[in-house]
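Chemist: Just need the structure, nothing else, for what follows:
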Amino acid sequence: MSQHTSQWRYAAYGLAGLPLAMSALPVYVQVPAYYTSVHGMSLATLGWILFAARLVDTVQDPLLGHAIDRLHGGIARWMAPAALLLALSFAGLWLPPMAGVSSGWWLAAMLVLVYTAHSMVNIAYLAWGARIGGHDNKPAQLAAAGWREGAGLVGVMLASVIPAAILQGDPARAPADMLLFSALFGGLLLLAMLALLRAAPAWPQPVQAAADWRAALRRMAANQGFRRLLAPYFLNALSVSLPATLALFFINDRLQAGAMAGPFLACYFAAAACGLPLWTRLAARIGPAACWRLGMVLAVLGFAGASLLGPGDTWPYLAVCIAAGAALGADLAMPPVLLARLIDTGESTGIYYGTLTLLGKLALALSGLALPVLAWLGYRPGVAEHTLALALVYAGVPCLLKLLALYSLKSLSRLAPPLPSSSRSIP
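Modeler: So this is what the prediction gives:
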């Protein structure tokens, strides 16, 4: 297979990253603002619902990963119903019934369905990328990750601009407009699934039969490199989840610049899209762990000053968005590539990625608790008072968590060295 042909097949694989990211961002960023502003849900109630739904989602990921490891050629039978469930539940998330069922119970049910369907697709998708070209084909894995995360950044730019514009418009029209956005998402998801199943490198069959879940867990627990990855991954995920949950509240009430929410988010993800190719090339030279550490340093330097901003500081915050966004590419691309290098040849991959996504979702669940904490501290959405606590939780706490993740990552560089010089030309 020529390199040109390979890149098109990697692109067919990576295209699914667009709708997966396009659905994830509104669930984590816009849902809190949507249910408080459009449906009048209290901040404390919303925070506990987010925490409970994300906690339910968290525990199932390793089990889903193990089920994926035991698939034998039936990846289409797994992906197709999961993608359909994701499209339907994502649309339902924005249309709570007007009577008969409380918006709280509806939100909890739809979140669980969206999370489950997204996990079913995403864990299989990540495990697929970890074995593209064979276990030892690290340039192919890095190239596939670059296409996946690049497409994902296009998805989050769409998901940051369109829903933000909808929420700034007439609240009465928001449910209908979000339904149109959901239809766009469903169409892109269908195209991505067709490309993945028909044109991407073949679904990697396991070298050996998957062990039962107890044996798989024991083998995973014995992997020293994987154990060292867990702490930095969780701390870093928490440092990203808190700002994602609070971003619109910070922009609306701390900066009092709600009309700029879409452009701010778009600049953040555009900077990430521009930086991603540079991060993947740098990772080929210095290794994914060292590259990830540099990204963390840049994120702290760029984001630390956000807690000092106040009403009218739109240009400084735009600079924060660009600097933090430029660092995001390392957060997105390096952990999956790093994990792929830590899994032994012939070992099942799904349970590893299921465990990693478990930690990411546990971080998201914990970030939901920031909402009742802020309510206890006196903050109320739409009220420009008691926003100092909001600023500190939005920016100060994540920077501290990022520094802890940076410190805990130091032991992984020697376990994931750079690629040989002959492979560095692969993007």
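
Chemist: only C-alpha atoms for contact and neighbour calcs from this point on.
Modeler: OK.

Chemist: Now do the contacts for the nearest residue to residue 394 once chain neighbours are set aside.
Modeler: Among residues not flanking residue 394 along the chain, residue 243 sits closest, at 5.0 Å (C-alpha to C-alpha, 6 or more residues apart in numbering). Residue 243 sits next to 394-395, 398 when contact means C-alpha atoms under 8 Å, 6 or more residues apart in numbering.

Chemist: Let me see the ranges of the strands in the chain.
Modeler: Under the criterion DSSP state E, the chain carries no strands.

Chemist: what's the single longest helix in it?
Modeler: helix 138-168 (DSSP state H).

Chemist: For the closest residue to residue 412 other than its chain neighbours, the count of nearby residues, please.
Modeler: Distance criterion C-alpha to C-alpha, 6+ apart; nearest residue to residue 412, sequence neighbours excluded, is residue 289 at 6.2 Å. Residue 289 has 26 neighbours, counted by other C-alpha atoms under 10 Å.

Chemist: Could you double-check that residue 289 sits in contact with residue 334?
Modeler: Yes: applying C-alpha atoms under 8 Å, one finds residue 289 in contact with residue 334, separated by 7.1 Å.

Chemist: ok, back up a step: mind checking how far the residue nearest to residue 394 is from residue 146?
Modeler: For residue 243, the distance to residue 146 (C-alpha to C-alpha, to the nearest Å) stands at 24 Å.

Chemist: now the closest residue to residue 70 other than its chain neighbours: how far from residue 72?
Modeler: Using C-alpha to C-alpha, 6+ apart and skipping the chain neighbours, the partner closest in space to residue 70 is residue 210 (5.6 Å). For residue 210, the distance to residue 72 equals 10 Å [C-alpha to C-alpha].

Chemist: of those two, who's got more company?
Modeler: With neighbours defined as other C-alpha under 10 Å, residue 210 and residue 72 compare such that residue 210 has more, 21 against 13.

Chemist: dump the residue contacts of residue 352.
Modeler: Contact analysis of residue 352 by C-alpha under 8 Å, 6+ apart lists 62, 65, 220.

Chemist: Please give the structure of this sequence too, so both can be compared:
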Amino acid sequence: MRTWQYGLLGAPLAFLSLPLYVALPRYYAEHYALALSSLGLLLLLTRLLDASLDPFIGRWVDRLFAQSTLRAWRVAVVGAIAVGIGFAALWMPWHMGSTALWLWLGVMLVCTYIGFSIVAMVHMTWAARWGGSPQAQAAWVSAREGAALLGVIAASLLPLWLGYAALSITLMLLLCIGLLCLKRTAHLHAASPVATHSLPPAPPLPRPWQLPAFNALLVVFLFNGTASAIPATLLPFFVRDTLNAPSWEPAFLLIYFVAAGLGMPLWLRLIGRWGLARVWMLGMATSVLAFCAVPWLSTGDTTAFAIVCALTGLALGADLAVPGALLTHLIHRSGLGQQAEGSFFGWWTSANKLNLALASGLALPLLEWSGYVTARRTDTDQLALALSYGLLPCLFKLVALALLWAGARRHPVLKGLS
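Modeler: The predicted structure is shown next:
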């Protein structure tokens, strides 16, 4: 019962992410004729600003939890209000000139990003403070990410029936439910073995980046996350311009996320046998093998691409279950549990957003510079999409896999063994 009550807030946070990071670039390019290179630059700048604030938000969240869990929860409520306002405004811009539209988009993105950061940071720190074994932390993270999968599935289907403007109401309802359920688990911190453990005062606390093992893990997370963010950004372009199957886009997303959800129990079982790092590496290798087929696809290859979506979705299950649990394992092995989780997650989410910034800042201008034009479907366009959507993520994944293997050898804590 307490597991799903904690994890439920992951659903609206993920519900927000899919339209914000996947659909928004295509939406503004099509409806408002914004240039891809300029749009990519704006997304890059706003996401870099967002990422730069996360370490400060993380330290702030640590101070909130030090005062009381309820205070941290109340701040998350304020963040949720900012998310709802900013998200709704993004899909309902007033009739305005080009300069005003760019300003509107930038301001509302920042509002949404900051509110999202506050809620997500409180949510991740909430579970990390319970401590536990790698398997226990993987279970908490899986509850959060399992709910997130339900959120993205809903976000992939509801626009077909409601339109993007109506999604803001659904988002606020889900945030309210998730925050109320999270509050019901507040008493668990008082009963947590980590919470009641008497820790000697150790000011000043070391910064996360002063721990070599954390730096190694963060670099892996950065490369692996960028590998996932690039195809997420380019999916609408690939489905419409290479496969020529826009009506299939919700089905592909559904296959992808359902496969991730169904595969998560498998990854959890393997974690108990092999440890966190080996399972993550297996997930990366599965994703690379699936993406190798993408450059060979063309118009009408919907069945083949559905198989690719299923395999990469299966691999996503490892990306969801392992990294957060591995980070929490590292925090508590370093002796900083119940003291600095928010600081660690601040840098962690900053890296995650840097992934998204790099994906939009690299992939969209790269497409335009290579001669790509939306919906034109020439050989040049197809080659540009094939390289950007299919091969580029494989390169980032392989680098991440190699770095994780090397990091686990240098820092045994990154193996994620009990």
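
Chemist: TM-score for these two?
Modeler: Superposed pair, TM-score by TM-score structural alignment, normalised by the length of the second structure: 0.90. Supporting alignment: 398 aligned residues with a C-alpha RMSD of 2.0 Å.

Chemist: Go ahead and flag the most central residue of the second structure.
Modeler: Nearest residue to the geometric centre of the second structure (C-alpha atoms, centre = their mean): residue 352, 6.4 Å.

Chemist: which residue in the first structure lines up with it?
Modeler: In the first structure, residue 352 of the second structure lines up with residue 360, judged by TM-score structural alignment.

Chemist: quick one: its match from residue 278 of the first structure, how far?
Modeler: According to C-alpha to C-alpha, residue 360 of the first structure stands 25 Å off from residue 278 of the first structure.

Chemist: likewise residue 219 of the first structure?
Modeler: Distance from residue 219 of the first structure to residue 278 of the first structure, by C-alpha to C-alpha: 35 Å.

Chemist: cool, residue 126 of the first structure as well?
Modeler: Distance of residue 126 of the first structure to residue 278 of the first structure, computed by C-alpha to C-alpha: 21 Å.

Chemist: hey, where'd the helices end up in the stretch 51-200 of the second structure?
Modeler: For the stretch 51-200 of the second structure, the helices defined by DSSP state H, counting those that start in this stretch cover 69-91, 98-128, 134-162, 164-183, 187-191, 193-196.

Chemist: any idea which residue of the second structure is furthest from its center?
Modeler: Within the second structure, the residue lying farthest from the chain centre (C-alpha atoms, centre = their mean) is residue 200, at 34.6 Å.

Chemist: show me the contacts for residue 339 of the second structure.
Modeler: Residue 339 of the second structure neighbours (C-alpha under 8 Å, 6+ apart): 62, 66.

Chemist: To which residue of the second structure is residue 350 of the first structure aligned?
Modeler: In the second structure, the residue paired with residue 350 of the first structure is residue 342, using TM-score structural alignment.

Chemist: Distance of the nearest residue to that match once chain neighbours are set aside relative to residue 350 of the second structure?
Modeler: Counting by C-alpha to C-alpha, 6+ apart, residue 342 of the second structure lies nearest to residue 58, which is 4.2 Å off, once chain neighbours are set aside. Taking C-alpha to C-alpha as the measure, residue 58 of the second structure falls 10 Å from residue 350 of the second structure.

Chemist: And residue 108 of the second structure, by the same measure?
Modeler: 19 Å.

Chemist: How about residue 84 of the second structure?
Modeler: From residue 84 of the second structure to residue 350 of the second structure the distance is 21 Å (C-alpha to C-alpha).

Chemist: try residue 261 of the second structure
Modeler: Using C-alpha to C-alpha, residue 261 of the second structure is found at 25 Å from residue 350 of the second structure.

Chemist: just residue 168 of the second structure next, same as before
Modeler: Residue 168 of the second structure is 25 Å from residue 350 of the second structure, by C-alpha to C-alpha.

Chemist: Compare the two (neighbour count), which wins?
Modeler: Between residue 168 of the second structure and residue 350, counted using other C-alpha under 10 Å, residue 350 has the larger neighbour count: 24 against 21.

Chemist: residues contacting the more buried one?
Modeler: 50-55.

Chemist: Kindly report the same for residue 13 of the second structure.
Modeler: For residue 13 of the second structure, the contacting residues are 116, 120, 148, 151, 175, by C-alpha under 8 Å, 6+ apart.

Chemist: Distance check, it against residue 79 of the second structure.
Modeler: Noted for residue 13 of the second structure: a distance of 12 Å to residue 79 of the second structure, by C-alpha to C-alpha.

Chemist: any residues in contact with both of the two?
Modeler: In contact with both residue 13 of the second structure and residue 79: residue 116, using C-alpha under 8 Å, 6+ apart.

Chemist: So what's the residue count around residue 32 of the second structure?
Modeler: Applying other C-alpha under 10 Å, I find that residue 32 of the second structure has 11 neighbouring residues.

Chemist: What's it aligned with over in the first structure?
Modeler: Correspondence of residue 32 of the second structure to the first structure, assessed by TM-score structural alignment: residue 39.

Chemist: again with residue 370 of the second structure
Modeler: Per TM-score structural alignment, residue 370 of the second structure is aligned with residue 377.

Chemist: Check residue 74 of the second structure too.
Modeler: Under the alignment defined by TM-score structural alignment, residue 74 of the second structure corresponds to residue 77 in the first structure.

Chemist: count of residues packed around that match?
Modeler: By other C-alpha under 10 Å, neighbour count at residue 77 of the first structure equals 10.

Chemist: State the distance from it to residue 348 of the first structure.
Modeler: Applying C-alpha to C-alpha to residue 77 of the first structure and residue 348 of the first structure gives a distance of 19 Å.

Chemist: Same question for residue 216 of the first structure.
Modeler: For residue 216 of the first structure, the distance to residue 348 of the first structure - C-alpha to C-alpha - is 8 Å.

Chemist: tell me, what's touching the two both at once?
Modeler: Listed contacts common to residue 216 of the first structure and residue 348 are residue 210; contacts here mean C-alpha under 8 Å, 6+ apart.

Chemist: Neighbour count: those two, which is higher?
Modeler: residue 348 (26 against 19).

Chemist: show me the contacts for the closest residue to the more buried one other than its chain neighbours.
Modeler: Of all residues not flanking residue 348 of the first structure in the chain, residue 69 sits nearest, at 5.8 Å (C-alpha to C-alpha, 6+ apart). Taking C-alpha under 8 Å, 6+ apart, we find residue 69 of the first structure in contact with 206, 210, 348-351.

Chemist: Ok, residue 274 of the second structure next?
Modeler: Listed by C-alpha under 8 Å, 6+ apart, the contact set of residue 274 of the second structure reads residue 417.

Chemist: from what I can see residue 306 of the second structure touches residue 253, true?
Modeler: No: counting by C-alpha under 8 Å, residue 306 of the second structure does not reach residue 253; the two are 9.2 Å apart.
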